[in-house]
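Trainee: Can you look at this prediction? I've put the sequence above it.
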Amino acid sequence: MEVFGHLEGLRPQQIKRLEKLYNRKSSSFSVISPEFARALCELTAETGRQTAVLFDRTNMVQYVMIGGSSEIVIPVLSRYRITPGGLRGLRLVHTHTGGEDLTDDDLTDLALLRLDSVTVLHGDSRGIPMRMQTAHLLPPDSPQMFGFLEDTDPHRQNTDYGDFISALEKEIEDKTKALFRVKNAHSAILVGSYRRKHEAEEHMAELKELTESAGMDVLDIHTQIKQQIHPKFVMGPGRLKEVVIRALQTGADFIVFDNPLSPAQSRAVSEFTELKVLDRTQLILDIFARRAKSNEGKIRVELAQLKYILPRLSGRDDALSRLTGGIGGRGPGETKLEIDKRRINDRIAFLSKKLEKIEQNRTIQRGRRNRGGLPIVSIVGYTNAGKSTLLNSLTQSEVYSDDLMFATLDTSSKRIRFPEERDVIITDTVGFIRDLPDNLKGAFKSTLEELSEADLLVHVADISNHGFLNHIRSVETVLAELDLTDKKVITVLNKTDLLPPEEADFVLNNVLPDTMFADARLHSLMEVKNSKPDAVYISALDRKTFRLLLERIRFTLFTEGKGRDIPVESYFDDDTEADY
């Protein structure tokens, strides 16, 4: 039986006495029997060090620890997993050398490790136990996090500890489910560190949407405003401790960081908590793995997953499993949890060769299409701006679309006929997103190649989203990085049907409301009207709003002053239904 902690300087006889604690069983009624309490206090009196044991629910000793004069280190409790909203099934009983009550560190261990309880024993100079104090967690709706048992005399304990803990755990689990477990099997706490408050609000709103797109409920959001992120934990260790305690209290399965985690940060945070830890990159990878339908899309997602995992293989096995299992590691790569770097590199090389062949075939197909001389219009924009819905409405097709981020991962091309027998190919593309990680850019390669061949870009933005201006800028930044600034662009502001009446009147009819709406929102709408005076306002669900957009597409591709102008009415019949 292993004794954990600082054994240096102990006599062999003292080590044997510590080892024999494994063979002792405590009372089934009380926190600890008086005889067991005396054995711990005697060891502390002799050694001048804190002594501790961890009991399971059967009152058997599972861990024996020896610390220093002021602290004790609890080993990794990997054998005892925590059920969401539950307790670990272990109680800690330890001694203090200075007569102090339970410390903040004791209570932190109680909360972070979800122990059944933490008890401190005080003995006299002869090792006779004189006093005790026991703390336990409270249900999540309680005004305080910790409660304390009334028993303070080790020799007179009146609480039936076994029945008390069983009832407490059931109450905690029931209230946690009632308060926080809404509809899905997985839930998350969102965290991020930012320099400015408005940046935190906008980024967290997007992370919440991403998390829900990945199939998780968001239970809580925690942000920290700092000029520089913590190099080890992203957030300060004190704030991270609060987040972890809150996650455990609410029964969350995941802690999701908006900030990208380096391999070292991933390991540090994973060692800080037993909860599964994801960052924004892993979340996007999971969504990609869910939505990729084509063979090429699946290969690109697996490549991105493997390249993400590769630098993190030096972490311990259980940290790696939290980084790659389930959400954040879904898809073809999820069975590669503990393969070594050589096998991952071999897999990357194999997939890269398959992609080369796919890309060669696509180049040939694109060449044939180009020889047909048909102009190409590519719909671009931020994720979930309504691009696929617009394609479906324009071409009366049924490309998959949904009110989710990255609902489209594979490009789709459809043909549309304009007056005078003029055909145009319209291509839907994967949505962009701010700060796209480098290892995800490969998943966009087919989209980017389509854009380079396009004759016209239709840039769709969701005007109902309060961050739409930043979304427009993010897409324009990506286009600039791809050297596509020379492309002709039509800006389309979509989802006007979701605007409040006063905002709709302002953007569509230039009518200022009697009661001004939020200043920040007004500023954004005024800025886009000034900076994009030629923008087209539509609802992708209403074909009646497409008149101006179709006229702009036709004029840009076919006319631009070179041919006779065909009136916009040519596109519609008397019922204003598209007739192209």
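Mentor: All right, it came through fine.

Trainee: contacts and neighbour counts: CA atoms only from here.
Mentor: Fine.

Trainee: Tell me which stretches of the stretch 351-500 of the chain form helices.
Mentor: Residue ranges of the helices in the stretch 351-500 of the chain, as given by DSSP state H, counting those that start in this stretch, are 387-395, 445-453, 468-481.

Trainee: burial of residue 528, as a residue count?
Mentor: Residue 528 has 18 neighbouring residues, counting by other CA atoms under 10 Å.

Trainee: Counting neighbours, what do you get for the closest residue to it other than its chain neighbours?
Mentor: Distances taken as CA to CA, 6 or more residues apart in numbering place residue 469 nearest to residue 528, at 7.3 Å, with adjacent residues excluded. Number of residues near residue 469 (other CA under 10 Å) recorded here: 16.

Trainee: quick one: residue 469 and residue 390, what's the gap?
Mentor: Applying CA to CA, to the nearest Å, the value for residue 469 to residue 390 is 20 Å.

Trainee: ok, the closest residue in space to residue 228 that isn't next to it in sequence - contacts?
Mentor: In space, and not counting its chain neighbours, residue 228 is closest to residue 195: 7.3 Å by CA to CA, 6+ apart. Residue 195 sits next to 225-228 when contact means CA atoms under 8 Å, 6 or more residues apart in numbering.

Trainee: Which one of the helices of the stretch 351-500 of the chain lies nearest to residue 350?
Mentor: helix 445-453 (18.0 Å; CA to CA).

Trainee: which helices and strands sit right next to the closest one?
Mentor: In this structure, helix 445-453 makes packing contacts with strand 376-381, judged by 3 or more CA pairs under 8 Å, 6 or more residues apart in numbering; DSSP states H and E.

Trainee: who touches the strand it packs on?
Mentor: By CA under 8 Å, 6+ apart, strand 376-381 touches 387, 424-432, 450-451, 453-461, 471-472, 475.

Trainee: Now go through these and say which are in strands.
Mentor: If you go by DSSP state E, those have 424-428, 456-461 in strands.

Trainee: Make CSV out of the residues you listed and add distance to residue 37 and neighbour count.
Mentor: Output for those, formatted as CSV (distance: CA to CA, whole Å; neighbours: other CA atoms under 10 Å):
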residue, distance to residue 37, neighbour count
424, 84, 19
425, 81, 17
426, 78, 23
427, 74, 24
428, 71, 27
456, 80, 21
457, 76, 23
458, 75, 21
459, 72, 22
460, 70, 31
461, 68, 26
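
Trainee: Which two of those have the greatest separation?
Mentor: 424 and 461, at 22.0 Å, using CA to CA across the ones in strands among the contacts of strand 376-381.

Trainee: try this one side by side with the last:
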Amino acid sequence: MDILGDTSGIRGTQLKELKDLTSLRTARPELIHYDLLMGICNLTSLWNKEIALYINRSGMVSAVAVGQHAAVKLPPLPARQTGRLRCIHTHPSGNPQLSPMDLSALSSAGLESMSSIGVRNGQVTGVEIAFSGDSGYPILALSPEELMNFSYDTAVQDYRLRPPSPVLKVSEREKAFLVALEEEEPGLELLTELSELAHSSGVEVVGQILQPKRYGSPVSYLGKGKLQELTQHLQNSGANVLICDDELLPVQLRTLEQATGIKVLDRTTLILDIFAQRAKSREGKLQVELAQLKHLLPRLTGQGLSLSRLGGGVGTRGPGESKLEMDKRRVRKKINLLEDELGEIRKTRTTQRRQREKSGIPLIALVGYTNAGKTTFLQKAMEQTRSKGESVKGEDKLFATLDPIVRGIRLDRKTEILLSDTVGFIQKLPHQLLHAFLATLEEVQNADILVHVLDASHPRALERADTVHNILGQLECSHKPRITLLNKIDKIDHPSDLSRLAQELSHPIPVSLIENNSLTPVWNKVLELL
């Protein structure tokens, strides 16, 4: 029997020892032959590497593989053995707990059970066994003493029919581990924003890791050493989703999934998932679906096992898994249909815009970084001018507003304006989002004046302002008159910071919307520019 996996640096005599051990036959009803167990535990500690093996119903070892310290790539399943094999692997860290990667492998490979054996100094510290059941993954924890008298056959019959214990059941809320490559920008700032995005999508963040961009890889995103460190963190943290801060190439997505065994998302997919949750109108839903399909199209061949077995969760809303099974021809056909529908919406908007232009009412568009306070500004504007129309309410989270909102505001007896709230901007805004939301962003393109709402209290407020200016440039709106609303001044500790911002930006007006400051200076500047 060939020993698969990473055998580099291992002596030939030690490999022969492992090969001889695999000839031992496990008698029923044991989980594993005692000498085989002690042998792989000894080699695990000696090599500081995981060892995985398959045992069939006859008690014979069907395949064996050696991995790294915190991960092992399972060997291919022997023919006609699906559902009839138990997989047993060691954890050199001494922690016997099954990781999400282990449970993912149990599901995707169609195994009878998955066992993890904690090993320290060649001795068993504990065992966890997960069984493939109809209602989840029932898990049994055993001490070294309990393992000696354990009846595997009885447990298979008992636990496969037993619903998962509420304590041992895999958490329904997804747990994410964040990864970013830092360049000149402080890496922790990147991870802070990525963490906010993850929380907005309903995911719990359980860990994060950074690597200088110069050490990254075009194939695996992270370098080899950092990838090994990541697998250790994933196992210890219990994460079942890996989120990367950049848009991944198909080969990077596939490599990371194979290396970690869990679902891998990039920044674009995460933002699209948030948009899928926030979209309420038909137009918004069409735009999100179009952006998701355009992002998916070049990655149809790059989706690994960890996505094909999903039943839901972050990154799978919107088109969902049925779209993953489409071939490229069907996806392109769907994209064309969505573009036609959005084209009709754009025609309707063009008609509405012409009617507005005939009325002579100027359009003021709110732009800015997500969660800067645009919707709150619209809310305060309606309250202070006592304008009619359905009230709006801002929320302290990223991309709280997705569908465009337009309200009529009367500034004085002679002047009425239309105030439009638009989707927020963000760094590394996916280009397919920019194009998909063109129907919405036309409100910006056709505005007479732009009100740029900026969170002046943010430590990187100028960089965020530059991000907004760059996106406005892509929309060919850089030439439009622009007022800068320096919001959240109540959170600024040093007045010099506010002065520095005011010097860098056009028509700055400091205000605190949460303290309900008067918006009269804003209206005066609007009237002046009009």
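Mentor: Now that the structure is in, tell me what you want to look at. These numbers were taken from a predicted model, which means no experiment stands behind them.

Trainee: What value does the TM-score take for this pair?
Mentor: Superposed pair, TM-score by TM-score structural alignment, normalised by the length of the second structure: 0.74. Supporting alignment: 455 aligned residues with a CA RMSD of 4.3 Å.

Trainee: hmm, back to that, map the residue nearest to residue 228 of the first structure onto the second structure.
Mentor: Per TM-score structural alignment, the equivalent position to residue 195 of the first structure in the second structure is residue 183.

Trainee: Name the residues of stretch 145-163 of the second structure that are buried.
Mentor: Of the residues in stretch 145-163 of the second structure, 147, 152, 155-156, 159-160, 162 count as buried by neighbour count, 16 or more other CA atoms under 10 Å.

Trainee: Pull the distance from it to the chain's centre.
Mentor: Relative to the mean C-alpha coordinate of its chain, stretch 145-163 of the second structure is positioned 36 Å out (CA atoms, centre = their mean, to the nearest Å).

Trainee: Same check on stretch 265-276 of the second structure?
Mentor: Mean-position distance between stretch 265-276 of the second structure and its chain equals 6 Å (CA atoms, centre = their mean).

Trainee: ok so, going back, among the ones in strands among the contacts of strand 376-381 of the first structure, pick out the one closest to residue 444 of the first structure, please.
Mentor: Nearest to residue 444 of the first structure among these, counting by CA to CA, is residue 428 at 12.5 Å.

Trainee: residues in contact with the equivalent of the closest one over in the second structure?
Mentor: Structural correspondence for residue 428 of the first structure with respect to the second structure (TM-score structural alignment): residue 421. Residues in contact with residue 421 of the second structure (CA under 8 Å, 6+ apart) are 365-367, 374-375, 378, 404-406.

Trainee: so what's residue 447 of the second structure closest to, chain neighbours aside?
Mentor: Leaving aside its chain neighbours, residue 447 of the second structure sits nearest to residue 363 (5.0 Å; criterion: CA to CA, 6+ apart).

Trainee: any idea how far residue 364 of the first structure is from the equivalent of the one you found over in the first structure?
Mentor: In the first structure, the residue matched to residue 363 of the second structure (TM-score structural alignment) is residue 376. Distance from residue 376 of the first structure to residue 364 of the first structure, counting by CA to CA: 16 Å.

Trainee: Pick out whichever of those two has more residues nearby.
Mentor: Taking neighbours as other CA under 10 Å, residue 376 of the first structure and residue 364 compare with residue 376 leading, 24 against 11.

Trainee: I'd like to know how far the more buried one sits from residue 368 of the first structure.
Mentor: Applying CA to CA to residue 376 of the first structure and residue 368 of the first structure gives a distance of 13 Å.

Trainee: Please name the residues that touch the counterpart of residue 402 of the second structure in the first structure.
Mentor: When the first structure is aligned by TM-score structural alignment, residue 402 of the second structure is paired with residue 409. When contacts are counted by CA under 8 Å, 6+ apart, residue 409 of the first structure touches 288, 291-293, 297, 429-431.

Trainee: could you redo the last one with a cut-off of 7 Å?
Mentor: 291-292, 430 (CA atoms under 7 Å, 6 or more residues apart in numbering).

Trainee: now do residue 28 of the first structure
Mentor: Here residue 28 of the first structure is in contact with 59, 162 (CA under 7 Å, 6+ apart).

Trainee: How about the secondary structure of it?
Mentor: Here residue 28 of the first structure is coil, with the state taken from DSSP: H, G, I helix; E, B strand; the rest coil.

Trainee: buried residues in stretch 494-503 of the first structure?
Mentor: Result for stretch 494-503 of the first structure [16+ other CA under 10 Å]: buried residues 494-496, 503.

Trainee: actually stretch 326-341 of the first structure, sorry about that
Mentor: Within stretch 326-341 of the first structure, judged by 16+ other CA under 10 Å, the buried ones are 327-331, 333-334, 336-338, 341.

Trainee: And the residue nearest to residue 528 of the first structure? What does it align with in the second structure?
Mentor: So residue 469 of the first structure corresponds to residue 462, using TM-score structural alignment.

Trainee: One more: residue 352 of the first structure?
Mentor: Counting by TM-score structural alignment, residue 352 of the first structure lines up with residue 339 in the second structure.

Trainee: ok, how many other residues are close to that match?
Mentor: 16.

Trainee: roughly how far apart are it and residue 429 of the second structure?
Mentor: According to CA to CA, residue 339 of the second structure and residue 429 of the second structure sit 20 Å apart.

Trainee: what do you get for residue 187 of the second structure?
Mentor: Taken as CA to CA, the span from residue 187 of the second structure to residue 429 of the second structure is 18 Å.

Trainee: Please apply the same query to residue 157 of the second structure.
Mentor: Relative to residue 429 of the second structure, and taking CA to CA, residue 157 of the second structure is found at 52 Å.

Trainee: counterpart of residue 274 of the second structure in the first structure?
Mentor: Using TM-score structural alignment, the equivalent of residue 274 of the second structure in the first structure is residue 287.

Trainee: hang on, that match in a helix?
Mentor: Yes - according to three-state DSSP, residue 287 of the first structure belongs to a helix.

Trainee: All the helices of the stretch 201-350 of the second structure, in order from the start?
Mentor: 224-237, 250-260, 267-278, 282-296, 305-308, 321-324, 328-359.

Trainee: Please tabulate the ones you listed in TSV and include distance to residue 518 of the second structure as additional columns.
Mentor: Output for these, formatted as TSV (distance: least, CA to CA, whole Å):
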stretch	distance to residue 518 of the second structure
helix 224-237	48
helix 250-260	50
helix 267-278	30
helix 282-296	33
helix 305-308	51
helix 321-324	49
helix 328-359	28
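
Trainee: So which of the ones you listed is nearest residue 61 of the second structure?
Mentor: helix 250-260 (23.8 Å).
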